[in-house]
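[1] mind folding the following:
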Amino acid sequence: MNDRLALTLVTGFLGSGKTTLIRRFVETDRGADTGIIVNEFGEAGVDHTLFVHAVEQIELVDGGCLCCARRADVAQAMYRLVQAARGGRRFSRAILETSGLADPAPIIATLANDPWLRSNVRLASVVTVVDAVAGLRNLETQPEARRQVSIADTVVVTKRDMRDARSFEEIAKAVSAIAPDLRIIDAQESDFDAEAVLGGHGSPDTPSRSRFQAVEAVSHRDELTSFTLEFTERIDWPAFTIWLSSLLHAHGDRILRVKGLLNTTSAHTRLAIHGVQHVMHPPTHLPLDPEDSRSFLVFITRGVEYSAVEQSLQRMLVWAERFRKPSLRTSLPPAA
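    Coordinates of the predicted model:
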């Protein structure tokens, strides 16, 4: 049984409706046992006051953005929430709301690199809120908005009921162009279930195949690119891990996210992998799907092209095949 506290990271650009979405959840009976961390960019926090009647435990981290000057504070706030949960508060989950200007990647790295947090906190989901009024403009002009989408596993579209709102289909198309494997949900739909989104049951480590649209790269104004590599044969796992480690070591700052499902030569299960920049989460073993044996990797990068990644992997796999034949061995694998 996994008794780590489930954490949902909620991000989104300024004014997208993050606080409203969280309040919508915590005001329900199912959301009452939720601990919340609110990060605000500025000296005085405001958003946390909106939750005082809906949830008992609020931790405010203000005076700076968690993705830069105040990253250490997230560990302290999470520690206090976990201690409260262990001390009788019986929290079922925690939600961390970032500032509208936050880059979620360093926050995820903080959670992954702190040994105590790894043992006590489980990152359940990264939810990005995109509003239907300003969302398309923000995605076009604001690098922070694109990064927030690129690292999410779920996007919630808000404010679609407002006068100047764009259609859900337009928002979904723009979001999928950045990250084609996202789950995209309309918060104005009658069957919208906030508990299913923020309840801490999901896992960003398990990619969804249903949202994939193409294997071709899609470029953006800040060189943000998304593409999918697909494989019909089992992947040489040792060679793959060497290649991916080398790739992230050399280009981790420009590889915003990589995730996928792999059928490998070293396991009788499918391996779900998920990484954000330099941080790779341990692979998750999943049952084989008899109806879909393909392997795939989804990359979201800045300035790293599809062809370069594909060619470097192919070189590594060719080297691995030669290494298994003594007469063709070379001393070193090719650089990623």
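[2] for the rest of this, base every contact and every neighbour count on C-alpha atoms.
    Will do.
[3] A strand includes Q76, no?
    No - in this structure, Q76 is helix, not part of a strand, as judged by DSSP: H, G, I helix; E, B strand; the rest coil.
[4] how near is it to L261?
    According to C-alpha to C-alpha, to the nearest Å, Q76 and L261 sit 34 Å apart.
[5] comparing those two, which shows the higher neighbour count?
    L261 (26 against 14; other C-alpha atoms under 10 Å).
[6] sec struct for that one, please.
    Judged by three-state DSSP, the three-state class of L261 is strand.
[7] now the helix or strand harbouring V197: buried residues?
    Using DSSP states H and E, V197 sits within helix 194-198. Buried residues in helix 194-198, counted by 16 or more other C-alpha atoms under 10 Å: 194-195, 197-198.
[8] who touches the following helix or strand past that helix?
    As assigned by DSSP H and E, the chain's next helix or strand after helix 194-198 is strand 218-219. With C-alpha atoms under 8 Å, 6 or more residues apart in numbering as the test, strand 218-219 has contacts from 177-178, 224-227.
[9] which helices and strands does the helix or strand following strand 218-219 pack with?
    Using DSSP H and E, the helix or strand that follows strand 218-219 in sequence is strand 224-231. Judged by 3 or more C-alpha pairs under 8 Å, 6 or more residues apart in numbering; DSSP states H and E, strand 224-231 is in contact with helix 168-178, strand 218-219, strand 295-302.
[10] let's see it at 10 Å
    In terms of contacts (3 or more C-alpha pairs under 10 Å, 6 or more residues apart in numbering; DSSP states H and E), strand 224-231 is packed against helix 143-150, helix 168-178, strand 218-219, strand 255-263, strand 295-302, helix 306-323.
[11] so which of the contacts of strand 218-219 wins on neighbours?
    S226 (31 neighbours).
[12] if we can go back for a sec, got the helices and strands packed on strand 224-231 as a markdown table, with distance to R122 columns?
    Shown next, in a markdown table, are the helices and strands packed on strand 224-231 (distance: least, C-alpha to C-alpha, whole Å):
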| stretch | distance to R122 |
| --- | --- |
| helix 143-150 | 20 |
| helix 168-178 | 26 |
| strand 218-219 | 32 |
| strand 255-263 | 18 |
| strand 295-302 | 23 |
| helix 306-323 | 30 |
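[13] structure for this one too, so we can compare:
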Amino acid sequence: GTSFSTPVVTGIIGLWMQIYRQLFPALELNAAAAKTLTVHSALEAGSVGPDPWYGWGYINAKKGAELLVGKSNNTVIFNDETLNNGIINSKTGTASGSEPLKVTIAWTDPANTTLPTTWQDAHNNRTSKLVNDLDLRIIDTTDNTVYYPWKLDANNPQNPATKADNTVDNVEQVVIDAPIAGRTYRIEVSNKGNLVNASGAGTPQNYSILVTGFTEVLATNEAGKANQIIISPTITKDFVNILKAPKKSTFSLYDLSGKKLQTGFIRSDKTSIDLSACAKGIYILEVKTGKEVISKKLIKE
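    Below is the predicted model:
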């Protein structure tokens, strides 16, 4: 029951916080970000989507760690963002087609100060307790199809979750199971009503967002360069391959303390690096060409 699951979940989030601090020393894995990561990485259980028995599924420590490394390698979008009242935050991306498009947001909602005052009013009261109701959507920019988040039916809680406007949860997730590879989709985060703080004063709302299944989301010049040289897999038990690097480039492998563990020259289109003797943990692989330096973080299992 919860007496055992609570310390397990707490311990896993603690490990994620440690990894996050190692990868991003200047950032903090706050409560909203931890919830977003937990929900997004969960293993499906029970009905597809959330359900009253299994919630969002089983917590997946490994997948969560992989997503953090993906953020550090610019293959995953995982950010803390701010929504201003009445303004739509949007970003576009191209579907990879190799996995579902999946976007999760969560936010720390201000305390609701208008709770029922009597037992009769509180019993089975279905009125939403959200103070700031954020909305997540994905729009297919080709045919303008709008994809909605998961929603449970309070009157029929055992029914599978549907996809519709969610007005009661401070976490929303939109999934497109079979996106069209190469097609552009737009992610939108907006709000209903006015955004306020616990005192009722108007204020922006911070939220966390995690995006997978896209390529070229808010691409930067740096990310574009990194795509020319492929380092794969970034999670391994033994070998990591460097592909498409110019010949006579060099590589170096470091641990997180900055200690150089391996170095060498790239003499072909594929160079394999053996990590089998390395302890489990996170490492940094650096590739230097004549024009640029590319770094990727790796997980040794």
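[14] quick check: TM-score for this pair?
    The TM-score (TM-score structural alignment, normalised by the length of structure 2) is 0.25; 137 aligned residues with a C-alpha RMSD of 6.7 Å.
[15] circling back to that earlier point, closest one of the buried residues of helix 194-198 of structure 1 to S150 of structure 1?
    V197 (17.5 Å; C-alpha to C-alpha).
[16] what about that closest one, distance to A124 of structure 1?
    V197 of structure 1 is 10 Å from A124 of structure 1, by C-alpha to C-alpha.
[17] what sits in contact with each of these two?
    Residues touching both V197 of structure 1 and A124 (C-alpha atoms under 10 Å, 6 or more residues apart in numbering) are T8.
[18] hey, where'd the helices end up in structure 2?
    Taking DSSP state H, the helices of structure 2 run over residues 2-23, 31-41, 61-72, 119-122, 221-226.
[19] and the last one, what's buried?
    I take that to be helix 221-226 of structure 2. For helix 221-226 of structure 2, by 16+ other C-alpha under 10 Å, it's A226.
[20] mind checking which helix or strand S119 of structure 1 is in?
    S119 of structure 1 belongs to helix 115-120 when assigned by DSSP H and E.
[21] the closest residue to K102 of structure 2 other than its chain neighbours: neighbouring residues, count only.
    Nearest non-adjacent residue to K102 of structure 2, counting by C-alpha to C-alpha, 6 or more residues apart in numbering: V175, 4.5 Å away. Per other C-alpha under 10 Å, the neighbour tally for V175 of structure 2 reads 21.
[22] would you convert the contacts of strand 218-219 of structure 1 into CSV that also reports distance to I22 of structure 1?
    Output for these, formatted as CSV (distance: C-alpha to C-alpha, whole Å):
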residue, distance to I22 of structure 1
A177, 26
I178, 24
L224, 29
T225, 30
S226, 29
F227, 31
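[23] quick one: I171 of structure 1 from V129 of structure 1, how far?
    I171 of structure 1 is 11 Å from V129 of structure 1, where distance means C-alpha to C-alpha.
[24] give the residues shared as contacts by those two.
    With C-alpha under 10 Å, 6+ apart as the test, I171 of structure 1 and V129 both reach 135, 157, 184.
[25] now, which of these lie within strands?
    Among the shared contacts of I171 and V129 of structure 1, DSSP state E puts 157, 184 in strands.
[26] of the shared contacts of I171 and V129 of structure 1, which is the most crowded?
    Going by other C-alpha under 10 Å, G135 tops these with 27 neighbours.
[27] re earlier: so I171 and V129 of structure 1 - more neighbours on which side?
    V129 (30 against 23).
[28] in a helix, the more buried one, correct?
    No - counting by three-state DSSP, V129 of structure 1 is not found in a helix; it is strand.
[29] go ahead and confirm it touches V149.
    Yes - the criterion here is C-alpha atoms under 10 Å, and V129 of structure 1 meets it with V149 at 8.4 Å.
[30] wouldn't W237 of structure 1 be in contact with L262 here?
    Yes - with contact defined as C-alpha under 10 Å, W237 of structure 1 counts as touching L262 (9.0 Å).
[31] excluding chain neighbours, what is closest to T94 of structure 2?
    In space, T94 of structure 2 is closest to T184, 4.4 Å off (C-alpha to C-alpha, 6+ apart).
[32] how close does the one you found sit to I105 of structure 2?
    Counting by C-alpha to C-alpha - T184 of structure 2 and I105 of structure 2 are separated by 20 Å.
[33] kindly report the same for I19 of structure 2.
    Taking C-alpha to C-alpha as the measure, I19 of structure 2 falls 21 Å from I105 of structure 2.
[34] same question for L68 of structure 2.
    In terms of C-alpha to C-alpha, L68 of structure 2 sits 16 Å off from I105 of structure 2.
[35] who's more crowded, these two?
    I105 (29 against 23).
[36] picking that back up, mind putting the helices of structure 2 in TSV, distance to I284 of structure 2 included?
    What follows is these, written out as TSV (distance: least, C-alpha to C-alpha, whole Å):
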stretch	distance to I284 of structure 2
helix 2-23	10
helix 31-41	23
helix 61-72	10
helix 119-122	54
helix 221-226	14
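[37] need the winner for burial among those.
    Mean neighbour count (mean count of other C-alpha atoms under 10 Å) peaks for helix 31-41 among these, with a mean of 23.
[38] quick check: angle from that helix to helix 2-23?
    100 degrees (axes from the mean of the first three to the mean of the last three C-alpha atoms, to 10 degrees).
[39] other SSEs contacting helix 31-41 of structure 2?
    helix 2-23, helix 61-72, strand 77-83, strand 101-106, strand 171-176, strand 205-212.
[40] if you set the cut-off to 6 Å instead, what comes out?
    Packing partners of helix 31-41 of structure 2 (3 or more C-alpha pairs under 6 Å, 6 or more residues apart in numbering; DSSP states H and E): strand 101-106.
[41] report the buried residues of the strand it packs on.
    101-106.
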